[in-house]
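> sequence plus predicted model, see below.
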Amino acid sequence: MNIFAEIRGLIIATLDQMVAEGALPEGLNFDPITAEPPRDAAHGDMATNAAMVLAKPAGMKPRDIAEALAARLADDTRITSAEVAGPGFLNLRLTASVWQQVAAAVLDSGTGFGRGSLGQGQKVNVEYVSANPTGPLHVGHTRGAVFGDALASLLDFAGYDVTREYYINDGGAQVDVLARSVYLRYLEAHGQEVAFPEGTYPGDYLIPVGETLKAKVGDAYVGQDESVWLAEVREFATEQMMDLIRADLKALGVEMDVFYSEKSLYGTGRIEAALEDLKSKGLIYEGVLEPPKGKKPEDWEPRVQTLFKSTEHGDDVDRPVMKSDGGWTYFAPDIAYHYDKVQRGFDALIDVFGADHGGYVKRMKAAVSALSDGKVPLDIKLTQLVKLFKNGEPFKMSKRAGTFVTLRDVVDQVGPDVTRFVMLTRKNDAMLDFDFDKVLEQSRENPVFYVQYAHARVSSVLRKAAEAGIDVSEAALKGADLGKLDHEAEIGVLRKLAEWPRLVETAARTNEPHRVAFYLYELAGDFHGLWNRGNDVTSLRFIQEGDAQTSQAKIALAQAVAIVIAAGLGILGVNPAQEMR
């Protein structure tokens, strides 16, 4: 049940009727017309922009259209008033029964309430985390992991067929550095003193990897030239690091459907095939790029390179895909990887990158546009940095990692639920302050606690009602007389519940899961407000002594709130609390 979609449908049907009657000209586009909550709740339950949108193409005054539309809408039994405001805004008020039916719909559908068909089963690939397999995930990866996972769940909830994917960057020079670092730990495991040259990975996390390598091969690599052990240690170390990364992701509640290896693109003809596809479209050529804008680097010199004509698909400059020495650029395997995604039949692609990849957005979008002939959209979401604080001070680096705070550091401090929710309390491209003390506070200022407390309060009401002998079974609550929910404070909570299906659709259209966290906080606020008013107005209390029927209606409302909170938290990957401790 999406009451906003239903009323919009009523508005469109009424406009069609006006066209048929000659009150409006034919050929008008109704797509931009909306029905949504007004900015000021005092103006009504819904507002529509219909008259403002249609005035110019219809050649009429917006107020004239609004008044004619209002007169017709007022005849619908769901609408108590249709008022024209200003130059042609139309505000609607709905009957209490409309909002009461929302609670019934929530109870009937359970946590499936709000699940939509927006996606219509379209296949979407969401690639996120994709960290280099050279060490444990750090706090920046944590935000990308939470955002990507919540986005994938949101799209699934909105009716898309979602694949969660991790791209393993195991084809570059960094895995050789990893192998050399592990080899040093391997020698250390054999009792040798070692020094880590600049550029290697000195973190303690490689100590057990070196010991495991020793257990596997004994002293076979001790004193041997790099040519003997590099390839084998590189593969061994990568596998060990990916096991560590998978464990870190699992601790955060993240599970991938696909782990795709960059190394699988090399020597298999896949890079060549992708570039050949672009070449067949006249988009690969030999040329010389202009020097970088601004001050020319001293070491810059013009040289012929193999270039992708990315400017034909929205990029600022063409991009090299092969170096002058014949080796691939970093961009070439990324093109091949996305070519593979297109070949796998995805209808849309989403990449979640760290903020430092902003310069990569246009070239990657250009590549996918070219490879798919503009048929597969690519949305790239950048996640900004996270600043950690504890005891009012910046949180120090992890000794285990050597240079950064790890995902495990964060999860071990506050748990996966708090970590995930807090990471979604800001839009992905906004900086985020993560204060270990504040995220554990039991106050309204802590959104995690505030939402969890609302769910726990409902659980408490159900327990107390059962102790008082009130039937709060699923069947009893579904059969409750919801017409008893007629107080403005109760209607206000019902209105907020009614926004959930619309919120899901909006968040899915924009690929913005933080909207779910914001909504849950607002819903919790409305529920806590109703609860607190019950301290002064006894008729608003959820348990009415001596009146089981009224109690059941009010508890049904509370249960509907808990169901929507549980559904929203499920999208965010957070477990709803049954009680607060």
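Nice, thanks for sending it over. Numbers count the residues shown, from 1 in each chain.
> use CA for all of it now, contacts and neighbours both
Fine.
> check contacts around residue 92.
Applying CA atoms under 8 Å, 6 or more residues apart in numbering, we find residue 92 in contact with 44, 45, 46, 47, 79, 80, 81, 82, 83.
> what about these, which are in strands?
Counting by DSSP state E, those place 46, 47, 79, 80, 81, 82, 83 in strands.
> got another one to weigh against that:
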Amino acid sequence: MNIFADFATRIAKAIETLDLKTPAGERPDLARVTVEPPRDPSHGDLATNAAMVLAKGLGQNPRALAEQIAGALRDDADVAAADVAGPGFVNLRLADGFWQARLGDVLDAATEYGRSTAGGGKKVNVEYVSANPTGPMHVGHCRGAVVGDALANILGFAGYDVTKEYYINDAGAQIDVLANSVMLRYREALGENIGEIPAGLYPGDYLVPVGKSLADEFGPKLLSMPQTEALALVKDRTIDAMMAMIREDLAALNVNHEVFFSERSLHAGNGGAIRTAINDLTMSGHVYKGKLPPPKGEKNDDWEDREQTLFRSTDVGDDMDRPLIKSDGAYTYFAADVAYMKDKIGRGFEQLVFILGADHGGYVKRMEALGKALSGGTVDVTILLCNLVKLFRDGEPVRMSKRSGEFVTLREVVDEVGRDPIRFMMLYRKNSEPLDFDFAKVTEQSKDNPVFYVQYASARCHSVFRQAKEQLGDSWIERASMKEAARLLVDEGEIAVIRKLTEYPRLIEAAAQAMEPHRLAFYLYDLAQVFHAHWNRGTDNPDLRFVKVNDPQLTHARLGLVQAVSDVLTSGLALVGAEAPAEMR
């Protein structure tokens, strides 16, 4: 149950009982009425702005209207107190019985608690990573991989029909450079002294095994083939090898895409898919022949004034029109984007989400415009930009990788600190904000390390059950008994834990709707904080401890509280892509 949505319905019914009318005799519009946690928890459990957003339309004083609404809500059996605050907020304090029943909800649903139908089965394609297949994944790809994967998980949990997709940029000049780089390593594998890698080619040692595999398969045959034929073969083998390495790197981070879409497939048959997509845009009036002004900041003498085939993207929200076909007849890179988006729309997706690096900010308006043009405005396009990640070790920048020769690889970071710290910490800042990742801090076992703090809460939950089994036996770990005894939980710390648990369904729906997966990491830390605080109270006061051998019913109730915390931590960490450990060493 989303208690905030539940009380929004109750408040609407309470307002109906007041039979309020506008001066025109109409019922008030409740669309802007919200129910949220109060900013100050001491003010209550829930707060609504109903009086303040309705007063003007009803011609009433907001505070006086709030008093009427509060009076109507006091008749609700689950409301212990309804008070008016400030200019007209209504703060609600809920009865202990309400919270005790909500614990039963968590115990009934277990790790499925918080799963929602809010998405209504809407088909969403989330494309993320989509790195050029020219080498191993580097740490710059890591944040987008985690943000995209966690977002897709949250969307699925919130009731959307989600597909995780990777776009393989296996066409274009960078693939020619890759093939020539591998040919050099192939010659090296045949025994030739290639000397220093020429500027402009990929120097990383990760290409050495690719060259060796070609030498093992073909011997010197490639050297006697026509260059075009040899390079075409090398491209195929190299892209396959690079994608196998990328899949392996991503799997180490617990990232697994369902669809890998090849850009080269769009160029097959002389670019048939691209040509069809441009024809569709032309038929809908979005394509014309014309010239573009020089880009802002570029000198006029550097600009080639020429007629091209252009996408009239300014008609659908872009700040400039975009070239599709160059003056020499070649397709632009953006033309492939047109065909790719058309393919996605043709697959029935109703929302397209792209996770890109911060350096792709210029893509936002053109891709949004393209979505409108291709779908007639029926498909939503959302682009999330991930800011830079800076690596540190004990406060000192980490700059270079031995394996790549140019950058720190994702796999090196996973091998050093582990998957879970990476996934959690990449979400512990909003994607649009820069993120500093310190190897020492993310492996530190302290409250200052969020992932340790959250996983330690999970381990503590399991330690309580181990203690209960040792002292009382396995029969005590029964959800039905826990749920039945929940009425005994009346301590303020116990109610605080339940209150935090009940925020989870709303959090899932809000994170999915706003496409902000970092909200989940923040919530898990807050839940762990509330649980640890209550645990520490039990350390000081034996009466608050979870296992009380001489009080079976209260022990059942408190074990239910611990089980519910464990369930939500397990659920949330799974969506993050991390483990909920049973113990930590």
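Ah, there it is. In this text, all values refer to a predicted model and were calculated from it rather than measured experimentally.
> is it possible to get TSV of the ones in strands among the contacts of residue 92 of structure 1 that adds neighbour count and distance to residue 245 of structure 1?
Converted to TSV, these look like this (neighbours: other CA atoms under 10 Å; distance: CA to CA, whole Å):
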residue	neighbour count	distance to residue 245 of structure 1
46	22	47
47	25	48
79	17	55
80	14	57
81	19	58
82	23	57
83	18	58
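> can you tell me which two in those residues are farthest apart?
Greatest spatial distance in these: 47 and 80, 13.6 Å, computed using CA to CA.
> so which residue is dead centre in structure 2?
The structure's structure 2 has its C-alpha centroid closest to residue 151; by CA atoms, centre = their mean the separation is 2.4 Å.
> isn't it right next to residue 514, touching?
No. Checked against CA atoms under 8 Å, the pair residue 151 of structure 2 and residue 514 is beyond contact range at 10.2 Å.
> ranges for the strands of the stretch 251-400 of structure 1?
Per DSSP state E, counting those that start in this stretch, the stretch 251-400 of structure 1 has strands spanning 258-261, 284-287, 305-308, 319-322, 348-354, 378-383, 386-390, 393-394. These are given in chain order.
> if we can go back for a sec, JSON lines please, covering the ones in strands among the contacts of residue 92 of structure 1 and showing distance to residue 249 of structure 1.
Formatted as JSON lines, these follow (distance: CA to CA, whole Å):
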{"residue": "46", "distance to residue 249 of structure 1": "42"}
{"residue": "47", "distance to residue 249 of structure 1": "43"}
{"residue": "79", "distance to residue 249 of structure 1": "49"}
{"residue": "80", "distance to residue 249 of structure 1": "52"}
{"residue": "81", "distance to residue 249 of structure 1": "52"}
{"residue": "82", "distance to residue 249 of structure 1": "52"}
{"residue": "83", "distance to residue 249 of structure 1": "53"}
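> can you name the residues that contact the residue nearest to residue 114 of structure 1 when sequence neighbours are not counted?
Distances taken as CA to CA, 6 or more residues apart in numbering put residue 501 closest to residue 114 of structure 1, at 4.0 Å, once the chain neighbours are dropped. Residue 501 of structure 1 sits next to 1, 2, 113, 114, 115, 116 when contact means CA under 8 Å, 6+ apart.
> aligned partner of residue 501 of structure 1 in structure 2?
Using TM-score structural alignment, the partner of residue 501 of structure 1 in structure 2 is residue 505.
> what does residue 416 of structure 1 correspond to in structure 2?
So, by TM-score structural alignment, residue 416 of structure 1 is matched to residue 419.
> hmm, I was thinking of residue 350 of structure 1
By TM-score structural alignment, residue 350 of structure 1 lines up with residue 353.
> could you do residue 305 of structure 1 as well?
Match for residue 305 of structure 1 (TM-score structural alignment): residue 308.
> next, give me the two most distant ones among the contacts of residue 92 of structure 1.
Farthest-apart pair in these is 47 and 80; separation 13.6 Å (CA to CA).
> circling back to that earlier point, how about the contacts made by the residue nearest to the centre of structure 2?
Counting by CA under 8 Å, 6+ apart, residue 151 of structure 2 makes contact with 512, 515, 516, 517.
> closest one of those to residue 438 of structure 2?
The shortest approach to residue 438 of structure 2 among those belongs to residue 517, at 21.2 Å (CA to CA).
> with residue 436 of structure 1 as the reference, measure out to the residue of structure 1 most remote from its centre.
For structure 1, the residue at maximal distance from the C-alpha centroid (CA atoms, centre = their mean) is residue 223, at 49.4 Å. For residue 223 of structure 1, the distance to residue 436 of structure 1 (CA to CA, to the nearest Å) stands at 46 Å.
> quickly note the distance from residue 574 of structure 2 to residue 567 of structure 2.
11 Å.
> ok, now residue 2 of structure 2?
The value you get for residue 2 of structure 2 to residue 567 of structure 2, if CA to CA is used, is 17 Å.
> give the contact list for the equivalent of residue 286 of structure 2 over in structure 1.
Under the alignment by TM-score structural alignment, residue 286 of structure 2 pairs with residue 283 in structure 1. By CA under 8 Å, 6+ apart, the contact list for residue 283 of structure 1 reads 308, 309, 310.
> and which of the residues you listed is nearest to residue 238 of structure 1?
Within those, proximity to residue 238 of structure 1 (CA to CA) peaks at residue 308, which comes in at 31.0 Å.
> where does residue 429 of structure 1 fall, helix, sheet strand or coil?
coil (DSSP: H, G, I helix; E, B strand; the rest coil).
> any idea how far residue 539 of structure 1 is from it?
Between residue 429 of structure 1 and residue 539 of structure 1 the computed distance is 45 Å (CA to CA).
> if we can go back for a sec, between residue 574 and residue 567 of structure 2, which one's more packed in?
Neighbours per residue (other CA atoms under 10 Å) separate residue 574 of structure 2 from residue 567, with residue 567 holding more: 23 against 16.
> disregarding residues adjacent in the polypeptide, which is nearest to the more buried one?
Computed as CA to CA, 6+ apart, the closest residue to residue 567 of structure 2 that is not its neighbour in sequence is residue 111, at 4.8 Å.
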